[in-house]
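1. Build the 3D model from these lines:
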Amino acid sequence: MPPNKKYLTRSPVQRFAKISAGFLGGYFVTESFYMALAAWLNTGNVLMTLRFAGAILWVTLMILAFLAKNGWKIWGIYLVATLVFYAFIYFGNPVNPPA
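-> The predicted structure is shown next:
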């Protein structure tokens, strides 16, 4: 059964924005989230969680990027989330310095 044309993205720029936000933006958010957790919690436990739950989070963020109407808005949301997690990393290292 072919897809309904009204739900497909016609603009190649929007298609590129969604695909790149899904792959790269989702990866950036996932990695920065787990790095922020590692800065505040036990690093070994967070890294083991990243191995399994990180893939699930990345796929979820990919799907969310394709469900959005505007790919650039998703890029903005993913970049803001990544910057917030990097702020947690920056402020978390003095609290829990690496061993």
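2. From here on, just use CA atoms for contacts and neighbour counts.
-> OK.
3. give the contact list for the residue lying closest to residue 95 once chain neighbours are set aside.
-> With C-alpha to C-alpha, 6 or more residues apart in numbering as the measure, residue 40 is the residue that lies nearest to residue 95, at 7.2 Å, once sequence neighbours are left out. Each residue near residue 40 by C-alpha atoms under 8 Å, 6 or more residues apart in numbering is listed here: 89, 92, 93, 95, 96.
4. Which parts of the protein are strands?
-> With DSSP state E as the criterion, the chain has no strands.
5. quick one: which of the contacts of residue 40 has the most company?
-> Scoring the contacts of residue 40 on neighbours with other C-alpha atoms under 10 Å, the highest-scoring entry is residue 89 at 20 neighbours.
6. this one next, for a side-by-side:
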Amino acid sequence: MPANPKYLSSNWQRFAKISAGFLGGYFITITSHMALSYWVNHVNLIITSSFTSFILWVILMIIAFLAKNGWKIWGIYLILSLLFLIIIYFSKIHHPIPF
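-> The predicted structure follows:
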């Protein structure tokens, strides 16, 4: 028995959801951990981010596939990534990390 056509999405929606899940989720994961590294001990964060980044990335992939519109998810993921990038920019100015 074939699938009901009303539940099938277009190829562009499928592409948007897959790319948002993989790339958008990765961008948010990396930028959030980078932003957090300026506010907590960055050595400890690097150690724990190997576990937390994978968990966050998987959660963001699942959210992308559960959404009805892939382009809205892309927009949300890009806005969140830009927000974290702004936090990184201002954190570099106010909390420089000595290496």
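7. TM-score for the pair, please.
-> Scored against TM-score structural alignment, normalised by the length of the first structure, the superposed chains reach a TM-score of 0.90; 98 aligned residues with a C-alpha RMSD of 1.9 Å.
8. follow-up on the earlier one: can you flag which of the contacts of residue 40 of the first structure belong to helices?
-> Secondary structure assignment by DSSP state H places 89, 92 of the contacts of residue 40 of the first structure in helices.
9. which one of the contacts of residue 40 of the first structure is nearest residue 73 of the first structure?
-> Ranked by distance to residue 73 of the first structure (C-alpha to C-alpha), these are led by residue 89 at 24.4 Å.
10. mind listing what that closest one touches?
-> Residues touching residue 89 of the first structure, when contacts are defined by C-alpha under 8 Å, 6+ apart, comprise 35, 36, 37, 39, 40.
11. conserved subset of those residues in the second structure?
-> Shared contacts between this structure and the second structure among the contacts of residue 89 of the first structure (both residues aligned by TM-score structural alignment, their matches' C-alpha atoms under 8 Å) comprise 35, 36, 39.
12. and the last one, how many neighbours?
-> Using other C-alpha under 10 Å, residue 39 of the first structure has 22 neighbouring residues.
13. roughly how far apart are it and residue 24 of the first structure?
-> From residue 39 of the first structure over to residue 24 of the first structure the distance is 22 Å, taken as C-alpha to C-alpha, to the nearest Å.
14. and the residue nearest to residue 46 of the first structure when sequence neighbours are not counted, what is it in contact with?
-> For residue 46 of the first structure, ignoring the flanking residues on the chain, the nearest one in space by C-alpha to C-alpha, 6+ apart is residue 38 at 5.7 Å. Applying C-alpha under 8 Å, 6+ apart to residue 38 of the first structure gives the contacts 44, 46, 47.
15. Pull out the buried residues from those.
-> 46, 47 (16 or more other C-alpha atoms under 10 Å).
16. Return the closest of the contacts of residue 38 of the first structure with respect to residue 13 of the first structure.
-> Of all the contacts of residue 38 of the first structure, residue 13 of the first structure sits closest to residue 47, with 35.6 Å by C-alpha to C-alpha.
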